[in-house]
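S.K.: here is a sequence together with a model predicted from it:
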Amino acid sequence: MCLAIPGKLIEITDENGLKMGVVDVNGTKTKACLEYVPEILPGQYTIVHAGFALKIIDEEEAAESLKLWQELIDSGAFEPDEAPPSPDAVI
C-alpha cells in the first residue's frame, strides 16, 4: 500500500545536484527529494510519497491529516504490518 503522509522538513541538503531534505514523519526521519517544492523551508510541512515531497501544507492541515491517520489506525483499518507509525511510536 502506498501512503502520502505529512511531515515536517528538518534539514535541506544537496545530493548530486538535487535538492534533498530530511523530513520528520511522526517522529521517524526520512529522506525526501524536494525538487517538486523548491521553495520549501525548514520548519514547513509537506506531503511525502515514494520519497518525494509533493506539496507544502500548513501546520493545521498536517495536524488534521495526522489525526485522521491515527483514527484509521485505532479503528483497525490496517493490518498490523501495514499501519504507518503511530505519532507516539519510538522507532
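M.R.: In hand now; what should we look at? A quick note: this is a predicted structure, and the numbers were derived from the prediction, not measured.
S.K.: from here on, just use CA atoms for contacts and neighbour counts.
M.R.: OK.
S.K.: the helices in the chain, which residues?
M.R.: Using DSSP state H, the helices of the chain run over residues 59-75.
S.K.: please compare the first structure with the one that follows:
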Amino acid sequence: MCIGIPGQICAIEGLQAKADVNGIRRDVDLTLVGMTDEHGQSRLGQWVLIHVGFAMSVIDENEARETLAALQNMFEVEPDVGALLYGEER
C-alpha cells in the first residue's frame, strides 16, 4: 500500500522545499507540482501530499487536516503509522 502524508511548505529553495508534517520538517521535491501555482504565486504556505519525498499534488488545508486526523486515529491502533506522522526517529 502506498500512502501520502500532508505537509505544509515552510521553505523553498529552487525545486527543493521543507514541509512541516506535525512539527517535523521534511525535505520535499517540488518537481511534480512546481515552485509556483498557476497564478505565479509561491507554494510557500500551501499544503501538499507527500510520497517518498515528492510533493505529488497540492491539497487544501481542510483536506490536509482531515487526513492528518485520520492518520492520528490510525496511529492509535497501528503504531507503525507513527513513522509517517512523526518521522523515523519515533
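M.R.: Yep, it's here. Note that the coordinates shown come from a computational prediction; the quantities given were computed from them, not determined experimentally.
S.K.: what is the resulting TM-score of the chain superposition?
M.R.: Remark: TM-score between the superposed chains equals 0.78 [TM-score structural alignment, normalised by the length of the second structure]; 80 aligned residues with a CA RMSD of 1.9 Å.
S.K.: what is the burial count for residue 79 of the second structure?
M.R.: 11 (other CA atoms under 10 Å).
S.K.: likewise residue 77 of the second structure?
M.R.: There are 9 residues near residue 77 of the second structure, going by other CA under 10 Å.
S.K.: try the one 3 residues further on
M.R.: If you count neighbours by other CA under 10 Å, residue 80 of the second structure ends up with 13.
S.K.: again with the one 5 residues further on
M.R.: Residue neighbour count, defined by other CA under 10 Å, stands at 20 for residue 85 of the second structure.
S.K.: wait, it touches residue 71, no?
M.R.: Yes: using CA atoms under 8 Å, residue 85 of the second structure is in contact with residue 71, at 7.5 Å.
S.K.: look up how far residue 77 of the second structure lies from residue 50 of the second structure.
M.R.: Per CA to CA, to the nearest Å, residue 50 of the second structure is found 23 Å from residue 77 of the second structure.
S.K.: over to residue 23 of the second structure?
M.R.: Note on residue 23 of the second structure: its distance to residue 77 of the second structure, by CA to CA, is 21 Å.
S.K.: cool, residue 49 of the second structure as well?
M.R.: Applying CA to CA to residue 49 of the second structure and residue 77 of the second structure gives a distance of 23 Å.
S.K.: what of residue 55 of the second structure?
M.R.: Distance from residue 55 of the second structure to residue 77 of the second structure, by CA to CA: 27 Å.
S.K.: without its sequence neighbours, what residue ends up closest to the counterpart of residue 31 of the first structure in the second structure?
M.R.: When the second structure is aligned by TM-score structural alignment, residue 31 of the first structure is paired with residue 27. Closest residue to residue 27 of the second structure apart from its sequence neighbours, by CA to CA, 6 or more residues apart in numbering: residue 18 at 4.8 Å.
S.K.: residue in the first structure matching the one you found?
M.R.: Match for residue 18 of the second structure (TM-score structural alignment): residue 22.
S.K.: pull the number of nearby residues for its match.
M.R.: 20.
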